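Student: Structure of the sequence below:
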Amino acid sequence: MAGGLFALLDDIAVLAKAAAASVDDVAAAAGRASVKATGVIVDDTAVTPRYVEGLSPARELPIIKKIAIGSLRNKLLFILPAALLLSQFLPQALTPLLMLGGTYLCFEGAEKIWEKISGHEEGEAGEAHEAGKVADESAITGAAIRTDFILSAEIMVISLNEVADEPFLSRAAILIVVAFLITILVYGVVALIVKMDDVGLHLAENGRTDGGKALGRGLVAAMPKLLTTLSTVGIAAMLWVGGHILLVGLDDLAHEYGWSILAHPYEWVHHAEEWVHGATGALGGVLGWITNTIGSAILGLIVGAIVVAILHVIPRKGGHSEGNADEHAAPAADSPAADETH
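Tutor: Got it, this is the predicted structure:
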């Protein structure tokens, strides 16, 4: 009897260890998958604070909470089921879909650069904020959640690609962990950023020591610089991550369908990375990674610039041409020839 009890306890212990190992595996896989989505995460974190600019400080955190809940709902109720079904029944579509997301990332990064260069730096967050001045909080929240849907879809697809070889239930568990992890990370950081100037202002006005007041003034002064830096890092990360997705995707398609020409960009960047790694000694690993990152970012910028030209530059030039034609046609109506006709 006692022997049977000990055997049962031993079996329970084995099952508990197996369950703990599974949890560890899921957590580790979720962590790896989340790291691959770094560029989108940074962009998401950089964009969201702009939705609450100019609003009452008392409403900032409640609105961020609503956006975070909407983001989690996007991931769990809409994106996750679609991604799992796709990976289960149409896995060959995962690489093209991932490349489509990578192209969008490249476009987003290049578009932000184009906006800075052309002086039309608006963006969705700025437009939503302008709309928020004449609309209610639900309009601001809705605009933020719609933007988040695109970024969340990219995060989940990138993460799914990292665990595509896992069993179905493991994929589901890992992506659920990723959804919660990314949402908590992004909107936790956003909340800290948004309230940083309030904390700084409180310290500057009510600090008990000169050092505390100086810290408060420093926090207030650092807020705009932090947002600018975060935005710049986000642009660079989008070009790098998007370009790297395209590099790897082209190489995968080349091996799958035998289209060797598609593998050339990946091979060029890979050979450059290996050469730098071998030629720089102890710093080879870091400098090799930087080389790969620069190569990926260059491809991302090229692809993004092409999409920006197609969507923005060429149509704008066409519009100017039509406008110029109308301007030339208008004086003709007032010309002597036109008077004679009348």
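Student: use CA for all of it now, contacts and neighbours both
Tutor: Noted.
Student: Identify the residue nearest residue 66 in space, chain neighbours excluded?
Tutor: For residue 66, ignoring the flanking residues on the chain, the nearest one in space by C-alpha to C-alpha, 6 or more residues apart in numbering is residue 141 at 6.9 Å.
Student: no no, residue 304
Tutor: residue 107 (4.0 Å).
Student: Residue 327 versus the one you found, what's the distance?
Tutor: 33 Å (C-alpha to C-alpha, to the nearest Å).
Student: tell me, what residue is most central in this protein?
Tutor: For the chain, the residue nearest the mean C-alpha position is residue 40 (1.7 Å; C-alpha atoms, centre = their mean).
Student: So what touches the helix or strand containing that residue?
Tutor: Assigned by DSSP states H and E, residue 40 falls within helix 38-47. With contact meaning C-alpha atoms under 8 Å, 6 or more residues apart in numbering, helix 38-47 is reached by 105, 125, 148, 151, 154-155, 182, 186-187, 189-190, 227, 230-231, 233-238, 240-241.
Student: ok so, going back, pull the number of nearby residues for the residue nearest to residue 66.
Tutor: Using other C-alpha atoms under 10 Å, residue 141 has 21 other residues around it.
Student: who has more neighbours, residue 107 and residue 327?
Tutor: A direct count of neighbours by other C-alpha under 10 Å for residue 107 and residue 327 places residue 107 higher, at 26 against 11.
Student: For the comparison step, fold the sequence that follows:
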Amino acid sequence: MPSGLVALLDDVAAIAKLAAASVDDVAAASMKASSKAVGVVVDDAAVTPKYVSGLTPARELPIIWRIAKGSLRNKLLFLLPAALLLSAFVPWIITPILMIGGLYLAFEGAEKILGSLLGHHAAEDEAAAGEQSPEQLETSKVAGAVRTDLILSAEIMAIALAEVSDQPIVTQAAALIAVSLVITAGVYGVVGLIVKMDDIGLHLAQRENAVTQRIGRGMVAAMPVVLGAIAKIGTVAMLWVGGGILVHGLEEFHFTTIPHTAEVVAAWFAGLLSFAPGIGHWFGFALASAVVGLVAGGILALIVPRIMALFGKEAAH
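Tutor: Okay, here's the model as predicted:
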């Protein structure tokens, strides 16, 4: 089902396959991957900026750098060895693991929406933030971002690995390393640019040229709105990414009703936007995936707190 998140990750898989043609071609494949990183940025760039909200501007880039290092650590120290071992000995387990990750993302997104509607989590988050020192708040935000990145990185690594699984182990590792480095640099480079746009605007506003000043002031005025919108998009992105992983996993296991429905929705939007069918198809599949993510995540968001409360009561006794 080459649409939505799956289509973007299929692009990453194609890059990995190209890299696997020869270890000597890894550098060239990495350069080509830079152009493909934009697709993955749609998800990560929407999710990550919310983790620097509420912190001082001077700490934004250092925090993003910490998240980027955590992302590389996820890919190279944990996911790469795990992916190679699983591929060699139990390849069938990769899809179920990815689906568990998709459920986690869907749960996190649905929980944020429910918390926003009910007003519970906003108050809890503010209280928790108030109890933390700036260093503790920064550490907790970085940890949350790295946890979310782990799921997205696992999806990228698994799809890429699937395309090079017939290659020698050294070539597989080289291809995955190339994809990891280029995708991480592309994603967090763009994220850093997004969160520093207000500083760029302030610099332009201080220039002597009147037009440049107006552009700078406009950027400064717009960025709080833009960052607020990106934070909301980040929550929705968790749903469409998580839902997309679930839909793709169901298709892999030949449970085709939901994947087929998602494809029908995507095809309908493609026909509706006849002047840009590719965009329509992507939007339709993303919308269907978000609905799947919202339903699955919503069920978990209602069940998990009750289970945790139950275990909490048992522990108290």
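Student: Could you pull up the residues touching the residue nearest to residue 304 of the first structure?
Tutor: Applying C-alpha under 8 Å, 6+ apart, we find residue 107 of the first structure in contact with 303, 304, 305, 307, 308.
Student: Tell me the helix or strand right after the biggest helix by length in the first structure.
Tutor: Identified as the longest helix of the first structure according to DSSP state H is helix 210-257. Scanning forward in sequence from helix 210-257 of the first structure by DSSP H and E, the next helix or strand is helix 264-279.
Student: if I pick the residue nearest to residue 66 of the first structure, what's in contact with it?
Tutor: 63, 66, 67.
Student: which among those residues gets closest to residue 217 of the first structure?
Tutor: residue 63 (25.9 Å; C-alpha to C-alpha).
Student: element containing that closest one?
Tutor: Element membership of residue 63 of the first structure, judged by DSSP H and E, is helix 57-73.
Student: hmm, back to that, tell me which of the contacts of residue 107 of the first structure fall in helices.
Tutor: Applying DSSP H to the contacts of residue 107 of the first structure, the entries found in helices are 303, 304, 305, 307, 308.
Student: Out of the residues you listed, who's the most crowded?
Tutor: residue 304 (26 neighbours).
Student: if I look at that one, how far off is residue 243 of the first structure?
Tutor: With C-alpha to C-alpha as the criterion, residue 304 of the first structure and residue 243 of the first structure are 9 Å apart.
Student: list residues touching both of these two?
Tutor: Common neighbours of residue 304 of the first structure and residue 243, counting by C-alpha under 8 Å, 6+ apart, are 103, 106.
Student: Assign a three-state SS to residue 166 of the first structure, would you?
Tutor: Here residue 166 of the first structure is recorded as coil under DSSP: H, G, I helix; E, B strand; the rest coil.
Student: To what extent is it buried, counted in neighbours?
Tutor: Residue 166 of the first structure: 13 surrounding residues under other C-alpha under 10 Å.
Student: Also residue 218 of the first structure?
Tutor: As a burial measure, residue 218 of the first structure scores 16 neighbours (other C-alpha under 10 Å).
Student: Check whether it really touches residue 200, as I assumed.
Tutor: Yes. Here residue 218 of the first structure reaches residue 200: they are 7.2 Å apart, a contact under C-alpha atoms under 8 Å.
Student: Okay, and the residue nearest to residue 304 of the first structure sits in which element?
Tutor: helix 94-118.
Student: quick check: angle from that helix to helix 38-47?
Tutor: Orientation check (axes from the mean of the first three to the mean of the last three C-alpha atoms, to 10 degrees): helix 94-118 of the first structure against helix 38-47 gives 40 degrees.
Student: can you tell me the mean distance of stretch 230-239 of the second structure from the first structure after alignment?
Tutor: Comparison of stretch 230-239 of the second structure with the first structure after fitting gives an average deviation of 2.1 Å (mean C-alpha distance after the TM-score superposition for the first structure).
Student: What residues in the first structure pair up with that stretch?
Tutor: Mapping stretch 230-239 of the second structure onto the first structure (TM-score structural alignment) gives residues 230-239.
Student: Now that stretch: buried residues?
Tutor: Within stretch 230-239 of the first structure, the residues that count as buried by 16 or more other C-alpha atoms under 10 Å are 230, 231, 232, 234, 235, 236, 237, 238, 239.
Student: got these as JSON lines, with distance to residue 337 of the first structure columns?
Tutor: Shown next, in JSON lines, are those (distance: C-alpha to C-alpha, whole Å):
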{"residue": "230", "distance to residue 337 of the first structure": "61"}
{"residue": "231", "distance to residue 337 of the first structure": "57"}
{"residue": "232", "distance to residue 337 of the first structure": "57"}
{"residue": "234", "distance to residue 337 of the first structure": "59"}
{"residue": "235", "distance to residue 337 of the first structure": "55"}
{"residue": "236", "distance to residue 337 of the first structure": "58"}
{"residue": "237", "distance to residue 337 of the first structure": "60"}
{"residue": "238", "distance to residue 337 of the first structure": "57"}
{"residue": "239", "distance to residue 337 of the first structure": "56"}
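Student: Can you name the two of these that sit furthest apart?
Tutor: It's 230 and 239 that sit farthest apart of these, by C-alpha to C-alpha, at 14.4 Å.
Student: Over in the first structure, tell me which residue corresponds to residue 262 of the second structure.
Tutor: Per TM-score structural alignment, residue 262 of the second structure is aligned with residue 269.
Student: From residue 82 of the first structure, how far out is that match?
Tutor: Note on residue 269 of the first structure: its distance to residue 82 of the first structure, by C-alpha to C-alpha, is 33 Å.
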